[in-house]
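>>> got a sequence here, can you build the structure:
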Amino acid sequence: MIESIILYFQFFTAIPINQSVDQAATKLKKGVIYFPAFAFIYAGIFALFFFLFRNFFSSTIAWSLLIILDILLTRGFHYDALADTADGLLSSKKADEMVRIMKDSAIGANGALILISTILLTFVLGSEFLINYFENEIVFVIAWAASGRSCLPLMFYQLVYVGDNPNGLGSLFLGVSTWKIVASQILTMAFFFLLGWPYLLSYISLLLTMYFYRYFVYHKISGMTGDTMGAAALIGQIIYMLFVLLLFNKN
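Now for the predicted structure:
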């Protein structure tokens, strides 16, 4: 368990953990059941920083700093994946050309627009919640930071990898056992239940929505690439915040 979580931090973040793990590729795949633990530990780091920032700044400024921190702590890993995904899937090209576009290091118009929109939406939605429901701000930060990453195992379900490089990073999650994916999501829902029922219901709604994202990608390119999987984390966070705000506004 510990080795798998360490590997996820090394794989998905820029947090320096100088610990070598034997059979890393195997443990990345077999440890998917522990993915929620990684997501919530990562989220706990954000909660700590948010608490520190709030001692000096308003919630809006603290939230802005968290967004920047997310970019820095991942070296833009998911942001780059989202931009590449937008450039490819929104290009109106054939499937093989879409995959080729995703591997182009240059960012296109679609990628730039989706990044701007994502950062803007993250700022607006988060600020909206923190201003109106400030008594729940730490819980919200944890839920936000954990949501997108927690739903990533759904992308591994019966994965068909169509990346340009057959040995690309996304291929590491080929053949993940279905029961491990299901168990990871049950564990995730248990964590969200501890945060409160609106957070749990929002996550369940997110899973249903991300199924359609997965369907959309498969419809476009008949599988997943590392970029389309990585993009799911940011897309998931945006959708999750929308559901949380919807539920809180109804109360």
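
>>> switch to C-alpha atoms for all contacts and neighbour counts from now on
OK.

>>> the residue in the chain sticking out farthest from the centre and residue 142, how far apart?
Relative to the centre of the chain, the most outlying C-alpha is that of residue 56, 28.2 Å out, by CA atoms, centre = their mean. Taking CA to CA, to the nearest Å as the measure, residue 56 falls 20 Å from residue 142.

>>> now the helices: where do they sit in the stretch 151-251 of the chain?
Secondary structure of the stretch 151-251 of the chain by DSSP state H, counting those that start in this stretch: the helices cover 178-195, 197-221, 226-250.

>>> and the first one, what's buried?
Taking 16 or more other CA atoms under 10 Å as the neighbour-count basis, helix 178-195 is seen to contain the buried residues 180, 181, 182, 184, 185, 187, 188, 189, 191, 192, 195.

>>> tally of neighbours for residue 250?
Number of residues near residue 250 (other CA atoms under 10 Å) recorded here: 6.

>>> that one: what's it in contact with?
Listed by CA atoms under 8 Å, 6 or more residues apart in numbering, the contact set of residue 250 is empty.

>>> wait, isn't residue 6 in contact with residue 16?
No - counting by CA atoms under 8 Å, residue 6 sits too far from residue 16 to count as a contact (10.2 Å).

>>> let's see this one next to it:
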Amino acid sequence: MNDDSEMMPVQDSRGIRARCMQELRLFFVALQFFSRMTVPRWVGFDPQWLQHALRYFPAVGILVALITALVYIVATLLWPQPVAVLLSTIAGIYLTGAFHEDGFADTCDGFGGGTTPERVLEIMKDSRVGAYGAIGIMLMLLLKVTTLNSLSPPAVVAALLIAHPLSRWMASVLVWRMDYAKMNGKAKPIAQQMSNPEFGIATCIVLLPVLVIGFLTSWIAWEGIVVGALLAGMASFWLARLFQHRIGGYTGDCLGAVQQVAEVAFYLGVLTAIAY
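I've put the predicted structure just below:
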């Protein structure tokens, strides 16, 4: 009897340790897929893991935000604000391998040049960037840099730390609630809908920087956070409706487009709250 009772805590401890290691593995899988940052070799990769790793998409955003914010802070010590903002933006693009920017550009090309669902998907699959994509990504980056440059340094840091995970959470909403629009593509491994508990984990992760910045700092007022989140949500909802109407669901490029639009929409919301 005593032997059995002594074995149970050991088994429970091993089970908890294994569960924690699996969750850590899923985080690294998300980091490996959604960025160009290196991960430990023991992580490995299985396409089936990616579906469950999506719960840590906002966590990848937090890590990207911390690095871009650090680049911005260091750059402000050496150069004017516009240069610091631009260097921070470049750092974010480098860290993610322009993964989301590429998705936004492909979405602009597909929905700008396609008239049928089949044609939209065909254009989005083309690796070449057309006029809609080139103009769209240029204007998106210009709007992002200009908006951040209009904020105070503390507000820039706060906006980065919230917008990156929040915009990725907005993209994960599409996976949670919508169907995948085609049978193959770079997002197919995550094409299965997220479960409610997985989406709950993603939601808790994105709330972390919001609560920390909102309650523990004075870098940005709650009005800015709320208005930014509302504007990001409205933009994401509009895109989701567009995707559903035009192609019957989402693709990997659509997720990238939502991330980019939601990010810049949050910055615009913060600026709106400060200006008025």
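
>>> re earlier: can you tell me the SS state at the alignment partner in the second structure of the residue farthest from the centre of the first structure?
The alignment partner of residue 56 of the first structure in the second structure, by TM-score structural alignment, is residue 78. The three-state label given to residue 78 of the second structure by DSSP: H, G, I helix; E, B strand; the rest coil is coil.

>>> ok, residue 92 of the first structure next?
coil.

>>> on that earlier part again, between residue 6 and residue 16 of the first structure, who's got more neighbours?
Taking other CA under 10 Å, residue 6 of the first structure and residue 16 do not tie; residue 6 has more neighbours (18 against 9).

>>> how about that one, what's its match in the second structure?
With TM-score structural alignment as the matching criterion, the partner of residue 6 of the first structure in the second structure is residue 28.

>>> same check, this time on residue 148 of the first structure
Checking TM-score structural alignment: residue 148 of the first structure goes with residue 167.

>>> then residue 124 of the first structure?
In the second structure, residue 124 of the first structure lines up with residue 146, judged by TM-score structural alignment.

>>> show me where the stretch 1-150 of the second structure has helices.
2-34, 47-53, 57-76, 81-96, 99-113, 117-125, 131-149.

>>> what about the third one, how far off from the first structure?
Put plainly, it is helix 57-76 of the second structure. Helix 57-76 of the second structure: mean distance to aligned residues in the first structure after superposition is 1.7 Å, counting by mean CA distance after the TM-score superposition for the first structure.

>>> which elements pack onto that helix?
Under the contact definition 3 or more CA pairs under 8 Å, 6 or more residues apart in numbering; DSSP states H and E, helix 57-76 of the second structure sits against helix 2-34, helix 81-96, helix 153-177, helix 196-216.

>>> what are the buried residues along the third one?
Neighbour-count burial for helix 153-177 of the second structure, with 16+ other CA under 10 Å as criterion, is recorded at 153, 155-176.

>>> what about the counterpart of residue 67 of the first structure in the second structure, distance to residue 210 of the second structure?
Mapped onto the second structure by TM-score structural alignment, residue 67 of the first structure lines up with residue 89. Per CA to CA, residue 89 of the second structure is found 21 Å from residue 210 of the second structure.

>>> check residue 23 of the second structure too.
Residue 23 of the second structure sits at a distance of 23 Å from residue 210 of the second structure (criterion: CA to CA).

>>> would you list the helices and strands packed on helix 57-76 of the second structure in CSV and tack on distance to residue 142 of the second structure?
What follows is these, written out as CSV (distance: least, CA to CA, whole Å):
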stretch, distance to residue 142 of the second structure
helix 2-34, 23
helix 81-96, 10
helix 153-177, 16
helix 196-216, 26
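
>>> out of those helices, the one nearest residue 115 of the second structure is which?
Of all those, helix 153-177 sits nearest to residue 115 of the second structure, with 22.5 Å by CA to CA.

>>> relative to helix 252-275, how tilted is that closest one?
Relative orientation of helix 153-177 of the second structure versus helix 252-275 (axes from the mean of the first three to the mean of the last three CA atoms, to 10 degrees): 140 degrees.
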